[in-house]
Every structure is written in C-alpha cells, then in structure tokens.
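[1] I would like to see how this sequence folds:
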Amino acid sequence: MIFVEAEVDKDVCIGCGMCPSVCPDVFTMEDDGKAGTLVSEIPNTSEDSAREARDGCPVDAISINE
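    The predicted model follows:
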C-alpha cells in the first residue's frame, strides 16, 4: 500500500484559501491565516483534488509525497 501525504510550506503560503476550496477533505485554513492539512494521509477519494490544489497553488506551497 502506498501512502500519499500532503504538506504545506507555511513560509511560502500566502493564505489565499484556494486549496481548501478545491480539496476541503485535506486542506484547511488555520488560525495563523495560512493553509494546513487536516489529515496526514490523503484519502484515495481525494487524491485528484489534492493534486489539483497543489497544481493551482499560486506560490507552489503545497507538496504531495507519493
């Protein structure tokens, strides 16, 4: 079994809110105004939307490790 994980680089994130709007099962906006992850492992049903959030991030703050 392969685990797919998402990570947000808080030093790069500008808090635009795009990632949780595209993939709310994985990403959230945190109290610091920047994005974070809700889960350590991306559910199979959310892998495509998590990749879409990564690809759409305007500052490339999201990485997905497969």
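[2] Please make it C-alpha for all contacts and neighbour counts, starting now.
    Will do.
[3] The residue nearest to Val39 when sequence neighbours are not counted: what's it in contact with?
    In space, and not counting its chain neighbours, Val39 is closest to Val26: 5.9 Å by CA to CA, 6 or more residues apart in numbering. If you count contacts by CA atoms under 8 Å, 6 or more residues apart in numbering, Val26 has them with 6, 20, 37-39, 42, 46, 50.
[4] and this one, so I can compare the two:
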Amino acid sequence: MRVRVDDDICAGHGVCVATCPEVFRLTADGFSEVLVDVVPAEHVEAARTAVEQCPEHAIEMEID
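    Have a look, this model is predicted:
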C-alpha cells in the first residue's frame, strides 16, 4: 500500500500524524507529508484509518 498527501488540499490538521506517526509527519510549514514509499505491513491499518479520518480528504491510498 502507498499513500500520498495532496498538498493543494491538506490544511494541516495533523489527524494523520496523530493516527499514524510512523507514516506521516508535519513539515515545518505545518502540512502533512509521507515518510515512506511503501507503508509497512504493521502500519497499514493505522494508515487506512488516517486516510478515512482526514478532515479534508487530502490523502490518497493506492493498494499494490
């Protein structure tokens, strides 16, 4: 699984970071970015939850 944050949509709420800090972090500008190319198996469920809970729907998920 891969995830991508749409920089044009992200409002920096940080829900993804709170839900899955192993995959997401906030930049110095306060917006989310993805830390990994492929989400490790042990973090897939948390990453899916982050996608579902993003208030702006700024995270896209791609299943390999």
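[5] who wins for neighbours among the contacts of Val26 of structure 1?
    Ala50 (27 neighbours; other CA atoms under 10 Å).
[6] Checking the contacts of Val26 of structure 1 against structure 2: which ones persist?
    On the basis of both residues aligned by TM-score structural alignment, their matches' CA atoms under 8 Å, what survives of the contacts of Val26 of structure 1 in structure 2 is 20, 37-39, 42, 46, 50.
[7] Please report the distance of the counterpart of Phe27 of structure 1 in structure 2 from Glu60 of structure 2.
    In structure 2, Phe27 of structure 1 lines up with Phe24, judged by TM-score structural alignment. Look at Phe24 of structure 2 and Glu60 of structure 2: by CA to CA, to the nearest Å, they are 13 Å apart.
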